[in-house]
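Undergrad: Generate coordinates for the sequence data below:
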Amino acid sequence: MTLVQTQPRPASANPVHRTVVEVMDAAGPRVCDDMSVEVALAVMAAAGTGRLVVCDQDDQRTGLVTQAELAAVRDSSAYTDRLRLRDILSTPGILALSR
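TA: Alright, predicted model coming up:
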């Protein structure tokens, strides 16, 4: 008989049992919700990622935005250079422009 030693797997090794916080942390860099769409797109390009975790002033996660969503918003008629990530996440329908 051969003895086999096993070691417990970390919770993050099984994606089914990951928490929302773990998923959002793995989703991409964290940015503040007062960041403009253009700056957010530049951060994504520099980080080589397609999504950002958006946090409020208290560093609480408020949402997740993707490069495709931000590009669609930037190219829409609703876009202005004053548009912030918090505006995109809090305005019903604005992200629907990207779908």
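Undergrad: CA atoms for contacts and neighbours, from now on please.
TA: Will do.
Undergrad: Verify the stated contact: residue 33 with residue 84.
TA: Yes: counting by Cα atoms under 8 Å, residue 33 touches residue 84, with 6.8 Å between them.
Undergrad: Alongside the first, I'd like the structure of this one:
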Amino acid sequence: MDRAVLQVGDHMTVEVALAVMAGARAGRLLVCDNDGLCTGLVTRAELSAVRDSPAYTDRLRLRDLPGDGAPPAGHAGSHGRLPAP
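TA: Take a look at the predicted model:
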């Protein structure tokens, strides 16, 4: 049976998003902006790869991730959008 995808705000940090996924036993999250528009889908594997990157900081938010799931170079002030599902 396929579970419903959890929706989270793009202001959430990568670390919190991973904790939400672990608590809900979910493998993916639907990311939405402040207007409630879905801006992308992230998986646990993508977020884990970002967290394990040398460019990772605990301030990195989902809205700051580029579409390829890699940590942004010099992400301060960067507001890349996730690809729409």
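Undergrad: Any idea what the TM-score comes out to?
TA: Here the TM-score for the pair of chains, by TM-score structural alignment, normalised by the length of structure 2, is 0.74; 68 aligned residues with a Cα RMSD of 1.5 Å.
Undergrad: Of residue 33 and residue 84 of structure 1, which one has the most company?
TA: The residue with more neighbours, out of residue 33 of structure 1 and residue 84, is residue 33; 23 against 19, by other Cα atoms under 10 Å.
Undergrad: Which part of structure 2 matches the helix or strand in which residue 69 of structure 1 is found?
TA: Element membership for residue 69 of structure 1 (DSSP states H and E) is helix 67-74. Following TM-score structural alignment, the aligned partner range for helix 67-74 of structure 1 in structure 2 is 44-51.
Undergrad: Quick one: distance of the matching stretch to the chain centre.
TA: The chain centre lies 8 Å from the centre of stretch 44-51 of structure 2; the measure is Cα atoms, centre = their mean, to the nearest Å.
Undergrad: Same question for stretch 32-44 of structure 2.
TA: Distance of stretch 32-44 of structure 2 from the chain centroid (Cα atoms, centre = their mean) equals 8 Å.
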